[in-house]
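In: Next input, structure requested:
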Amino acid sequence: MRLQKDIQSLDFEEVELDSKSVGSLWTPDVFFPNEKEASYHNIMSPNRMFRLTKNCTLNYTVRLTLKLSCVMRLHSYPFDKQTCRLHLESFGYDAQQINLHWTKEDTPIGMNITSLPQFEVVGHDFDNFFSDHRIRGNYSTLSAQFDFRRNIGYYVVQMYIPTLLIVMLSWVSFWLNVNSVPGRVTLGVLSVLTISTQSSSVNASLPRVSYTKAIDIWMATCLVFVFAALIEFAIANVLTRKGSHKGIIMKKLIKLAKEVREKALMRNNQGVMASSDPDGLRHRGSVSSDETNGNKKETVVKMDAGVQLQKQRSELEDKPAFEKGMLYAMYCDVASRILFPLVFAIFNVVYWVYYINILNY
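Out: Modelled structure (predicted):
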């Protein structure tokens, strides 16, 4: 910080005072209203100095380290632009006693560094005005405004590209066999957990704000896509089993229990059991040995001593329904191979166009 004051006339070229002599002179009681932490530089001696020149100018220079408060709006984070201000005014002398103003230079504050690790300085402005305090009165105030733009390179490499690859990795399950249950479940669950961990690490270094940020929209969308890929596998797996247990209802369970009981009675009666039928047929409970390929035959003895072999329901009759379910599951996977990348590509176009072009990042 450097303060300057004009004096009427002097009879010498220049006078300089060191830090020890500065303490015995009067200095303005200026302070920074938006300061949070501040410290003087005292290594190896207090870094402050007075200089009185022949053209009647008194310069007071001191080295300070300041941490200033800056209200940030993170709606577009990490595509955001921030404006931070530095205010300087007298604490005890009002505007009638001290009038502060910037020097007539184009840049009163040196701008040697215009790029920071996370931000880039894209503009600055300097102004002086009067601040009206209800108790203290009217004071002269200096204001310096700095416009920052966040550097997005770090976030592209550390956040956007990894999450993009994780989403694409979750689509690999669409090319795996439907019956590869352990592989597809493991791939889907790990993708969901990785996206959740990545989102938590992003928000850990940010203030806890109640509104949605641009990075939140990206992370939430990626989480939805990897979770949808896991749900798609569940649907495909259900389709493969569609029809394989068709007819296993209470009525068939009762009928199955009845057949088991009848077979037990037939074994007790040396394999023969007679039963009456409304159509005048007599059924023999013995079962022929022709049960290859899941076919069972029942011997039917008619009243006129005729014999008829009646084919029972084959277990292979369920095979067409099972194959139909497998076909539906394959269609679901093929549709997902096209639909998921297409929708995600549309989201990327809208997302990047909006935050880079529309917001003039």
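
In: going forward, measure contacts between C-alpha atoms and count neighbours the same way
Out: OK.

In: And the strands in the stretch 201-350 of the chain, which stretches?
Out: Residue ranges of the strands in the stretch 201-350 of the chain, as given by DSSP state E, counting those that start in this stretch, are 274-276, 282-287, 297-301, 307-311.

In: so which of these comes closest to Val172?
Out: Taking C-alpha to C-alpha, strand 307-311 is the member of the strands of the stretch 201-350 of the chain nearest to Val172, at 46.4 Å.

In: Now do that closest one: which elements does it pack against?
Out: In this structure, strand 307-311 packs against strand 297-301, with contacts taken as 3 or more C-alpha pairs under 8 Å, 6 or more residues apart in numbering; DSSP states H and E.

In: so how far is the strand it packs on from its chain's centroid?
Out: Its chain's C-alpha centre and that of strand 297-301 lie 68 Å apart, by C-alpha atoms, centre = their mean, to the nearest Å.

In: let's see this one next to it:
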Amino acid sequence: LQDVTVPNFNMFVANDGTVAYSCRATCSISCSLKLVNYPMDHQHCYIRVLSYAHVAEQVSMQWFTRDPIRHNHEIGLPEFQITEVSDTYCNGTYRYALTDKSHKIGNFSCLMANIFLSRSIGYNLVQSYIPTGLIVMISWVSFWIDRRAVPARVTLSFTTLVSLTTLGNGLRFGLPQVSYAKAIDLWYGACMMFVFCALLEFALINSYMRRSEKFDHISKTFANSPRYRSLMEKLANDPATKAFSNGKIGNGQQKTLNKYGKEFNQNGHSNGRGEDKPIMYR
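Out: Model prediction:
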């Protein structure tokens, strides 16, 4: 209750005997927030006023019929906007204690003021969404860098990944610790997945590129081998090869092709002329 400089109350007695008493009180009221949709969440806070000692037959609370709840529109909150203020009743049956072993149930008159809040997204848009979105776009720049420039692409991918992790940890540090995932957590998870996929894409491309270069080297080595050239000449002049190319092949032609295949697969053995050498690769 306000008592500066004197107790702030007012008592009025009407001609018909009605006694009106009012006082000014300042209350600090907590509100349970649901942060599932943070930072695009809407909160519902309420204030209940009821008698603790008197039941509804003794004390009946009612709202004024005209402007029961008034608030100063010039006073706002840093993060929220007051979207709606409404009044309602919360009359009901409540259980209260008489002694430590005795309880009683009674009907109580109750007033409830509802305050609906909407969070302003401007701060989070500038501090969270835009920076993380730009970091993801920067990670996509690696797609236009030459795949042979390994240091440049790896450095860019790891730098964006570390920057995104640092930014996310710094912004989540000031948020209340809850047991469920918030909307901002899902956003950071999606951004982290895009950056990680960009890094994984380069790893796969580099692996396939090295494998392709290895097989190109093997094919060039075989193409320059004297045994390979001599075998191709034999296959070109053999009737079995012509029959195979026309889709007609018999048992005799199949045996001839198997003989050439065994001869070609004998890596590390000479054909008698000392022209063949084993082909080593990893």
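
In: Could you save the strands of the stretch 201-350 of the first structure as CSV and add columns showing mean neighbour count?
Out: Converted to CSV, these look like this (neighbours: other C-alpha atoms under 10 Å):
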stretch, mean neighbour count
strand 274-276, 10
strand 282-287, 18
strand 297-301, 17
strand 307-311, 12
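
In: Ok, which of those strands comes nearest Ala95 of the first structure?
Out: Shortest distance between Ala95 of the first structure and those, using C-alpha to C-alpha, is found for strand 307-311: 110.9 Å.

In: Also compute the angle for that closest one relative to strand 297-301, please.
Out: Interaxial angle, strand 307-311 of the first structure versus strand 297-301 (axes from the mean of the first three to the mean of the last three C-alpha atoms, to 10 degrees): 150 degrees.

In: Out of the strands of the stretch 201-350 of the first structure, which gets nearest to Gly243 of the first structure?
Out: Per C-alpha to C-alpha, nearest to Gly243 of the first structure of the strands of the stretch 201-350 of the first structure: strand 307-311, 22.0 Å.

In: and the angle from that closest one to strand 282-287?
Out: Using the same axes, to 10 degrees: strand 307-311 of the first structure against strand 282-287 is 60 degrees.

In: quick revisit: I'd like the strands of the stretch 201-350 of the first structure as TSV, with distance to Arg149 of the first structure appended.
Out: Shown next, in TSV, are those (distance: least, C-alpha to C-alpha, whole Å):
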stretch	distance to Arg149 of the first structure
strand 274-276	91
strand 282-287	86
strand 297-301	83
strand 307-311	82
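
In: Of those strands, which is nearest Ser76 of the first structure?
Out: From the strands of the stretch 201-350 of the first structure, taking C-alpha to C-alpha, the stretch that ends up closest is strand 307-311, at 72.6 Å.

In: just to revisit the earlier point, wait, which of the strands of the stretch 201-350 of the first structure is closest to Leu52 of the first structure?
Out: Closest to Leu52 of the first structure of the strands of the stretch 201-350 of the first structure is strand 307-311 (C-alpha to C-alpha; 119.9 Å).

In: what about the closest one, distance to the chain center?
Out: Taking C-alpha atoms, centre = their mean, one finds strand 307-311 of the first structure lying 68 Å from the centre of the chain it belongs to.

In: do the same with stretch 346-353 of the first structure
Out: The answer for stretch 346-353 of the first structure is 16 Å, by C-alpha atoms, centre = their mean.

In: Residue range in the second structure corresponding to it, please.
Out: Stretch 346-353 of the first structure corresponds to no residue of the second structure when matched by TM-score structural alignment.

In: Show me where the stretch 51-200 of the first structure has its helices.
Out: Under the criterion DSSP state H, counting those that start in this stretch, helices of the stretch 51-200 of the first structure are mapped to 153-155, 161-170, 181-204.

In: Run through who's touching the first one.
Out: Residues lying outside helix 153-155 of the first structure but in contact with it, judged by C-alpha atoms under 8 Å, 6 or more residues apart in numbering, are Pro78.

In: Quick one: the residues in the second structure that that helix pairs up with.
Out: Using TM-score structural alignment, helix 153-155 of the first structure lines up with residues 122-124 of the second structure.

In: Tell me the buried residues in the matching stretch?
Out: Neighbour counts over stretch 122-124 of the second structure (16 or more other C-alpha atoms under 10 Å) mark Asn124 as buried.

In: quick one: which of the strands of the stretch 201-350 of the first structure is nearest Asn55 of the first structure?
Out: strand 307-311 (122.4 Å).

In: quick revisit: looking at the helices of the stretch 51-200 of the first structure, which is closest to Ala236 of the first structure?
Out: Per C-alpha to C-alpha, nearest to Ala236 of the first structure of the helices of the stretch 51-200 of the first structure: helix 181-204, 10.6 Å.

In: post-alignment, the closest one versus the second structure, mean distance?
Out: Following the fit onto the second structure, the mean deviation recorded for helix 181-204 of the first structure is 2.1 Å by mean C-alpha distance after the TM-score superposition for the first structure.

In: now the angle from that helix to helix 161-170?
Out: Using the same axes, to 10 degrees, helix 181-204 of the first structure lies at 160 degrees relative to helix 161-170.

In: Need the residues that contact helix 181-204 of the first structure.
Out: The set of residues external to helix 181-204 of the first structure that reach it, using C-alpha under 8 Å, 6+ apart, is 159, 163, 166-167, 169-170, 173, 176, 216, 219, 222-223, 226-227, 229-230, 233.

In: what's near enough to touch the residue nearest to the spatial centre of the second structure?
Out: Closest to where the C-alpha atoms of the second structure average out (C-alpha atoms, centre = their mean) is Leu186, at 2.0 Å. The contact partners of Leu186 of the second structure, by C-alpha under 8 Å, 6+ apart, come to none.

In: which position in the first structure aligns with it?
Out: Applying TM-score structural alignment, one finds that Leu186 of the second structure aligns to Ile217 in the first structure.

In: For Gln82 of the first structure, which of the strands of the stretch 201-350 of the first structure is the nearest?
Out: Per C-alpha to C-alpha, nearest to Gln82 of the first structure of the strands of the stretch 201-350 of the first structure: strand 307-311, 82.7 Å.

In: Per the alignment, Ile98 of the first structure pairs with which residue of the second structure?
Out: Using TM-score structural alignment, the equivalent of Ile98 of the first structure in the second structure is Val59.

In: Give the burial count for its match, as a bare number.
Out: By other C-alpha atoms under 10 Å, 14 other residues sit near Val59 of the second structure.

In: Ok, Phe80 of the second structure next?
Out: Neighbours around Phe80 of the second structure, by other C-alpha under 10 Å: 16.
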